[in-house]
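Undergrad: Just a sequence and a predicted model for now, questions to come.
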Amino acid sequence: MKAVLQSYVDGFAAGDPAAVAGLFADDAVIEDPVGHPPVQGRAAIDEFYANAVGAGTKLTLDTPIRGSHGSRAAMAFTVEVPAMGIRIRAIDVLTFGEDGKVTRMEAFWGPDDIEQ
């Protein structure tokens, strides 16, 4: 799980939305941020990451990636979106299927976590 999360960060660094989206199961759910309407399904996930990576978004880990004894892992990181001139402090919690693909991603951040 930790390797998949590192691949997520690396995909953004490489500007490769297909690499990031490819970490997700076809029927995965993305809730970014939690409380926002979810993104679900292959086409929507591909579009979500094409837009995010296409905006020049970069991720920087704030702490080492954390795993669990179950099917979840988390990372605290900073999201920089140069196109919007913002920085977001976030924590993502990802749930994995038995095949190692991400089945759910929950991003925890809110208005107080955004810097202009």
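TA: Right, received. Where do you want to start?
Undergrad: drop to CA atoms for contacts and neighbour counts, all remaining ones
TA: Noted.
Undergrad: Surely Asp27 forms part of a strand?
TA: Yes: per DSSP: H, G, I helix; E, B strand; the rest coil, Asp27 lies within a strand segment.
Undergrad: tally of neighbours for the residue lying closest to it once chain neighbours are set aside?
TA: On the basis of Cα to Cα, 6 or more residues apart in numbering, the spatially nearest residue to Asp27 that is not a chain neighbour turns out to be Gly41, at 4.5 Å. Gly41 has 14 neighbouring residues, counting by other Cα atoms under 10 Å.
Undergrad: Comparison target, given below:
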Amino acid sequence: MDAQLIRRRMARYVELVDAGDIDGILSLYADDAVIEDPVGAPPIVGIEAIARFYREGLGRAEASAQLTGPVRVASNGSGAMPFRVDLVWNGEPCSLHVIDVMEFDGNGRIRTMKAYWGELNMERRPE
């Protein structure tokens, strides 16, 4: 797996989250992908369930996103990245700091995604 391809795909994921482009996000995933968002939540399995997850979450939020550090790529076809999602949470503008870890298949599509975040990683933004 090409490290530069992984780096580009992961950065592209954040760009698509920022744009609210759910179809674009879904195109990055393998059909049998599994996500855990946040880690500890029940796994979401398969592209149809993943589509529901993004449409019901991101699709209903006015969110923006940006990388907050470089994408790190391992030699086994996986990578990790820190990023921030700005959104309205329980009626208040907040920033959520996330680290996503993704594994890619041989076609460069996301096979697994684990999002590391919790309420301790959320901060209120001034209105």
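TA: Done, it's in. Just so it is clear, the structure is predicted and the values come from calculations on it, not from any experiment.
Undergrad: element containing Thr95 of structure 1, please.
TA: strand 86-96 (DSSP states H and E).
Undergrad: just how off-centre is that strand within its chain?
TA: 6 Å (Cα atoms, centre = their mean, to the nearest Å).
Undergrad: what does the helix or strand following it contact?
TA: Once strand 86-96 of structure 1 ends, the next helix or strand along the chain (criterion: DSSP H and E) is strand 102-108. Strand 102-108 of structure 1 is contacted by residues 23-25, 27-34, 90-97 when judged by Cα atoms under 8 Å, 6 or more residues apart in numbering.
Undergrad: matching residues in structure 2 for strand 102-108 of structure 1?
TA: Residues 110-116 of structure 2 are where strand 102-108 of structure 1 lands when matched by TM-score structural alignment.
Undergrad: Same check on stretch 63-82 of structure 1?
TA: Using TM-score structural alignment, stretch 63-82 of structure 1 pairs with 69-88 in structure 2.
Undergrad: List the buried residues of that stretch.
TA: Under the neighbour-count criterion of 16 or more other Cα atoms under 10 Å, stretch 69-88 of structure 2 has 71, 73, 77-88 buried.
Undergrad: same thing with stretch 112-122 of structure 2?
TA: So stretch 112-122 of structure 2, judged by 16+ other Cα under 10 Å, has buried residues 112-117, 122.
Undergrad: Look up the closest residue to the residue at minimal distance from the centre of structure 2, ignoring the ones flanking it.
TA: Centroid-nearest residue in structure 2: Asp100, 6.0 Å away (criterion: Cα atoms, centre = their mean). Spatially, and ignoring its direct neighbours in sequence, Asp100 of structure 2 is nearest to Ala115 (4.5 Å; Cα to Cα, 6+ apart).
Undergrad: No further questions, thank you.
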